[in-house]
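Asker: Based on what follows, work out the 3D shape:
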Amino acid sequence: MNIAVVGTGYVGLVTGVTLSDIGHNVTCIDIDKEKVEIMKKGTSPLYEPGLSELMNKNIKQSRLFFTTNHAEGFANAEVIYIAVGTPENEDGSANLAYVEQVAKDIAQYVVQDLIVVTKSTVPVGTNHKIKTIITENLVNNIKFEVVSNPEFLKEGSAIKDSFEGDRIVIGADSSEASAIIEKINQPFGVPVFRTDVRSAEMIKYASNAFLATKISFINEISNICDRVEANVEDVAKGMGMDKRIGPDFLKAGLGYGGSCFPKDTKALIQIAGNVHYDFQLLKGVVNVNRKQQRMIIEKLLERMPDIKGKRIAVLGLSFKPNTDDMREAASIVVTNSLIDRGAEVIAYDPIAMNNAKKILAPEVEYSTSVKGAINESDAVLILTEWDEIKDIDLNFFSEMKYPLVVDGRNCFDLETMREHHIEYHSVGRPSISCQFEKTYA
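Answerer: A predicted model of the protein is given here:
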């Protein structure tokens, strides 16, 4: 089918590229001219494994196109996907300005019957609002339906998730429109769940909120494990063997970040508040996550109470591995806290440093390698579990003034760190004391 995708952020670009890869003719529309020119050359403006390769493949096969012109992009479109951002308002609600503008653009430029599909994460009732906006502003006499088709992509594995996802959710008032969207997605080979529009909108928020809850729960358990000398990894494994619980999202660490969980949890709290319901559980999840990002600083200060003038290496800056996304990353809170206490910060990330330089404090220094960051530092903090960091040569730590590592992602085996005489503090696991114990004043 002929498909237009409005918005080439994370969701829009992955959606457009993967739909073209299963055989559809896709035109991606974005108002950023420079960005569009880059994408026309087959270069992805964001880091996502495998994305650039699929872009080039489908551009060469004349199935994938990019434009800034809505009239051009909508000219032959049988289906238009809305995939623009819904950033967070000050009160935690979703800002729908971009979605509403796309609805007005559709009303102005479409020239044939079509289906409008909302990929953007939007509050319950938004799809019906989109339908009203299009109807009230429609220039040409055409028929259309609006369908909710929320995305469930994980940054760093979005291509894999597109082809091997757990489900595709389609919410529609029209069974005919629902059937067409199901047929479009059929080549993915992913199970389809059809429901009404409002339920589809809620499924997206409820799914992310539940996963965020699992993360905050295991982090609270890890904090108790720290105090009772239990090992949270064993606890999580024992819990995850219960089929009712499952092992996913039970990895203790520095909490969740990125573009979805922080925004969507707060948006769902606001959605509940709009209907006079106090979502106390989810408020607790958000508060726990906010606190968890500071946990690694507390562990460092327990061992090194005065960090003024100390050189602290920070390994990993993106909110998770395999992405350059710095949104809500723990590194923002951690580096600011270190600098506020007078520490010198030297940071390294294999992919995200360019984005980090736009966000982190100007006092942060950057290293071109893991070894360069560690060399002659007083302590190492690990914030992102990149493979490069997990596979580090532990002998690098011998070049530190004293081998002190505080790991917010539990990257290393405890016995291995003990064998290398590294003082090692992690999340919810027993600490390893180095035989060359040193007291920091």
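
Asker: switch to C-alpha atoms for all contacts and neighbour counts from now on
Answerer: Noted.

Asker: Show me the helices in the stretch 151-300 of the chain, by range?
Answerer: Ranges of helices in the stretch 151-300 of the chain, per DSSP state H, counting those that start in this stretch, are 158-164, 175-185, 197-228, 232-240, 261-274, 280-292, 295-303.

Asker: Skipping its backbone neighbours, what lies nearest the residue nearest the centre of the chain in space?
Answerer: Nearest residue to the geometric centre of the chain (Cα atoms, centre = their mean): residue 258, 3.7 Å. With sequence-adjacent residues excluded and distances taken as Cα to Cα, 6 or more residues apart in numbering, residue 258 is closest to residue 327, at 4.8 Å.

Asker: how near is the one you found to residue 255?
Answerer: Residue 327 sits 13 Å away from residue 255, going by Cα to Cα, to the nearest Å.

Asker: Then residue 129?
Answerer: Relative to residue 255, residue 129 is positioned 34 Å away (criterion: Cα to Cα).

Asker: Look at the two and report which has more neighbours.
Answerer: Each of residue 129 and residue 255 has its neighbours counted (other Cα atoms under 10 Å); residue 255 has more, 26 against 14.

Asker: nearest spatial neighbour of the more buried one, skipping sequence neighbours?
Answerer: Among residues not flanking residue 255 along the chain, residue 289 sits closest, at 5.3 Å (Cα to Cα, 6+ apart).

Asker: can you pull the contacts of that neighbour?
Answerer: Residues near residue 289 by Cα atoms under 8 Å, 6 or more residues apart in numbering: 216, 254-256.

Asker: one more to line up against the first:
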Amino acid sequence: MRITMIGSGYVGLVSGACFSDFGHQVTCVDKDAGKIEALRAGRMPIYEPGLDDLVATNAAAGRLRFATELAPAVADADAIFIAVGTPSRRGDGHADLSYVFAATEEIAAALTRPSVVVTKSTVPVGTGDEVERILREKRPDTAAPVVSNPEFLREGAAIGDFKRPDRIVVGTDDPHARAVMQDVYRPLYLGESPILFTGRRTSELIKYAANAFLATKITFINEIADLCEAVGADVQEVSRGIGLDNRIGRKFLHAGPGYGGSCFPKDTLALLKTAEDFGSPIQIVEAVVKVNDSRKRAMGRKVLAALGAGAEGGEPRGKTVALLGLTFKPNTDDMRDAPSLAIAQALADAGVEVRAYDPEGMDAARAMMPVLTCCRDAYEAATGADATVIVTEWDAFRALDFARLKEVAAAPVLVDLRNIYRREAVEAAGFTYVAVGR
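Answerer: This is a model prediction of the structure:
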């Protein structure tokens, strides 16, 4: 099939590359000429394991193209995917749909034949109705049914998620659109990936409800971690004890510094605004957002308290902290709403020098956190540090050389905000160990 993907960001690029790997002819369109030029040269605008090879293979085979002009790509497309950004709108937290509607206007002007228009972007309930209205108003002469097809990609594992999905959600009541979407996803359907066909509004809500539920699990276990610290329990054992219940499941029950990234913060806020607009508030999600925001600040205070655990103790001002890991999760360079932002700022506000290292996030961190001293590796970051803090659980930090770390640090204090080490091993190496919920 001939597929046009409007937007070559995270969702658009990964989806387009995977569709082309299935054998479809895909054109990824983006207004950013620099991005398109880089993609044609094989340079990825994001870090995602395996994406560069996937793009190179399918571009070389002629199945994947990149363009800045939308009209030629739309003219002969069987399916046109809208995969542009929907960031939180400044001031009110609503999803900013201006890019979605601008893309719709351009699609309407470029249509030359019946095509299916698919919203891949994460959009509030009812957005598909407005996209359909624009298309019908601008082009009453051309059939263009509108489908909702939300993405469920985890950064760092997106290619695997796309090719081996838990489910594919397609929102449409149009028989032709349903047939086209079956053809688009036929390679996955043959592999027995379940396709759930629903109404369009239901599909739009599924995406938000899924992310809000996962954010709730994270926030729940973080509050349980605080209780564990107060009563002397171990949150990791609690997580395992409840996660073995099939009704609950073990995923997203890892205590830490709070959720961040491009989806959960934005989508929980957008869901709250949608619920507000329809007069049906979701108080659980309201609490999740509030608790998660305070969680990140509390982690900054936890690190400041740990500075008193070193040999010298005393006030934090003038001391040095090493942050290991800055991105909101490993295997990505995404710094959006990362807990490290709040932690670094809290330390800097207290007069602490912040040194940091992240395997992929340093460029973004430099722009977002001028308070940082950026380092080349974990040991350079820990040099002269009164506490070393694991913020993101990159594999590179799972087997630190504690003898070397102790040699370069000013004080042997390890704050493990991801609980990736055993207390006994760290203390045996001569460190004071501070974990979360343990």
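
Asker: Looking at the second structure, which of the contacts of residue 289 of the first structure hold up?
Answerer: Among the contacts of residue 289 of the first structure, the contacts conserved in the second structure (both residues aligned by TM-score structural alignment, their matches' Cα atoms under 8 Å) are 216, 255-256.

Asker: ok, the residues you listed vs residue 38 of the first structure, which is closest?
Answerer: Proximity of those to residue 38 of the first structure (Cα to Cα) peaks at residue 256, which lies at 30.8 Å.

Asker: wait, isn't that closest one in contact with residue 262?
Answerer: Yes - taking contacts as Cα atoms under 8 Å, residue 256 of the first structure lies within contact range of residue 262: 7.3 Å.

Asker: who has more neighbours, the two?
Answerer: Neighbour totals were compared for residue 256 of the first structure and residue 262, and residue 256 leads with 24 against 21 (other Cα under 10 Å).

Asker: Quick one: map that one onto the second structure.
Answerer: Per TM-score structural alignment, the equivalent position to residue 256 of the first structure in the second structure is residue 259.

Asker: Who are the contact partners of residue 252 of the second structure?
Answerer: Neighbouring residues of residue 252 of the second structure by Cα under 8 Å, 6+ apart: 214, 217-218.

Asker: Neighbour-wise, which one of those residues leads?
Answerer: Within the contacts of residue 252 of the second structure, most neighbours by other Cα under 10 Å means residue 218, with 22 neighbours.

Asker: mind checking how far that one is from residue 319 of the second structure?
Answerer: To residue 319 of the second structure, residue 218 of the second structure is 31 Å away according to Cα to Cα.

Asker: what's the closest non-adjacent residue to the counterpart of residue 428 of the first structure in the second structure?
Answerer: The equivalent of residue 428 of the first structure in the second structure is residue 437 (alignment by TM-score structural alignment). Leaving out its chain neighbours, the residue that sits closest to residue 437 of the second structure by Cα to Cα, 6+ apart is residue 225, at 3.9 Å.

Asker: Looking at the alignment, what corresponds to the one you found in the first structure?
Answerer: Using TM-score structural alignment, residue 225 of the second structure pairs with residue 222 in the first structure.

Asker: where's its match relative to residue 429 of the first structure, distance?
Answerer: 8 Å.

Asker: what does residue 127 of the first structure give?
Answerer: According to Cα to Cα, residue 127 of the first structure and residue 429 of the first structure sit 46 Å apart.

Asker: buried ones in stretch 123-135 of the second structure?
Answerer: Buried residues in stretch 123-135 of the second structure, counted by 16 or more other Cα atoms under 10 Å: 123-125, 127-128, 131-132, 134-135.

Asker: Restricted to helices, list the residues you listed.
Answerer: Among those, DSSP state H puts 127-128, 131-132, 134-135 in helices.

Asker: between these, which is nearest residue 373 of the second structure?
Answerer: Taking Cα to Cα as the measure, residue 373 of the second structure sits nearest to residue 127 out of those, at 43.2 Å.

Asker: helices and strands around the helix or strand hosting residue 54 of the second structure, which ones?
Answerer: For residue 54 of the second structure, the host element (DSSP states H and E) is helix 51-60. With contacts defined as 3 or more Cα pairs under 8 Å, 6 or more residues apart in numbering; DSSP states H and E, helix 51-60 of the second structure has these neighbours: helix 10-21, strand 64-67.
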